[in-house]
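>>> this one's structure only:
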């Protein structure tokens, strides 16, 4: 085990692990001309529609940055915003068919990248890591 504060500080280790595990995939996104913020939004909307406030929380960006990204993604035809029928002040964001098609191309790349990045871990270790990270995020 490395010695020193930074080498054992969980926040530092999480940041470094995130950088190491994400940087190569971010280069792939660049080939598709997809900004990281857009990837996070599209991935967050993959399985369900989301409110803007949910996206802000999920993608780790502030409201103005998310709104700007949403504008760009809508302009590119990748997502759409729809007002909630019951609560007209609430807006839901969902993928368009074009956005779904793009994600159907990107998700396998992300899965392959994840498999390669974590190939040194057993399936049980990956499940443990996932559970620990989810517990850290939720605080439960």
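Done, it's in. The model shown is predicted, which means the values in this text are computed figures rather than measured ones.

>>> from now on I want contacts and neighbour counts done on CA atoms only, so please keep to that.
OK.

>>> in contact with residue 36, which residues?
26, 29 (CA atoms under 8 Å, 6 or more residues apart in numbering).

>>> would you mind measuring from it to residue 123?
Residue 36 sits 27 Å away from residue 123, going by CA to CA, to the nearest Å.

>>> distance check, the nearest residue to residue 26 once chain neighbours are set aside against residue 18.
Once flanking residues are discounted, residue 26 sits nearest to residue 36: 6.7 Å by CA to CA, 6 or more residues apart in numbering. Distance of residue 36 to residue 18, given as CA to CA: 13 Å.

>>> residue 70 too?
For residue 70, the distance to residue 18 - CA to CA - is 24 Å.

>>> adding another structure so you can compare the two:
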């Protein structure tokens, strides 16, 4: 991949990152609002049970569903906050490695090429006296 193309793709990835951050922030805010509402429902449910407005069976059933939802929301919030945009860095590394591969082809430096191929995780195999090259999955797209 040429340097110009690499810069264009990296710029697009940067835009995607900014958009994804905004979307993730909005999603986390919405999840936190829903979590607060679920906690409020749990408190109202407990008050209704303590005030003997609902039976013990109804209380247990509703409580179980609300607690399940509360746990799900907490996990979703944690995932968004911890994992965030984990796909962006591997995408950047992939694009930069494509640019490096193009530059290496032009230099024809076999030692550096060998090191680079080991780095990207290519698998070289001799099969029936034939040299077989099996790139990692993402590199199959450009091989």
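Looks like it came in fine. Predicted, not measured: the structure shown is a model, and the values here were computed from it.

>>> post the TM-score for the overlay when you can.
For this chain pair, the superposition-based TM-score is 0.27 by TM-score structural alignment, normalised by the length of the first structure; 56 aligned residues with a CA RMSD of 4.2 Å.

>>> about what we covered before: so residue 70 and residue 18 of the first structure - more neighbours on which side?
Under the neighbour definition other CA atoms under 10 Å, residue 70 of the first structure and residue 18 were set side by side, and residue 70 has more, 23 against 11.

>>> for the residue nearest to the spatial centre of the first structure, which non-adjacent residue is spatially closest?
Centroid-nearest residue in the first structure: residue 40, 3.4 Å away (criterion: CA atoms, centre = their mean). Closest residue to residue 40 of the first structure apart from its sequence neighbours, by CA to CA, 6+ apart: residue 59 at 5.5 Å.

>>> contact partners for that neighbour?
Per CA under 8 Å, 6+ apart, neighbours of residue 59 of the first structure: 37, 40-41, 44.

>>> so how far is residue 28 of the second structure from residue 20 of the second structure?
Distance, residue 20 of the second structure to residue 28 of the second structure, by CA to CA: 12 Å.

>>> who has more neighbours, those two?
residue 28 (19 against 15).

>>> quick check: which element contains the more buried one?
helix 3-50 (DSSP states H and E).

>>> what about that helix, distance to the chain center?
Put simply, helix 3-50 of the second structure sits 13 Å off its chain's centre (CA atoms, centre = their mean, to the nearest Å).

>>> orientation of the helix or strand just after it relative to helix 3-50 in degrees?
Remark: after helix 3-50 of the second structure, the chain's next helix or strand is helix 56-83, criterion DSSP H and E. Relative orientation of helix 56-83 of the second structure versus helix 3-50 (axes from the mean of the first three to the mean of the last three CA atoms, to 10 degrees): 160 degrees.

>>> helices or strands up against helix 56-83 of the second structure?
helix 3-50 (3 or more CA pairs under 8 Å, 6 or more residues apart in numbering; DSSP states H and E).
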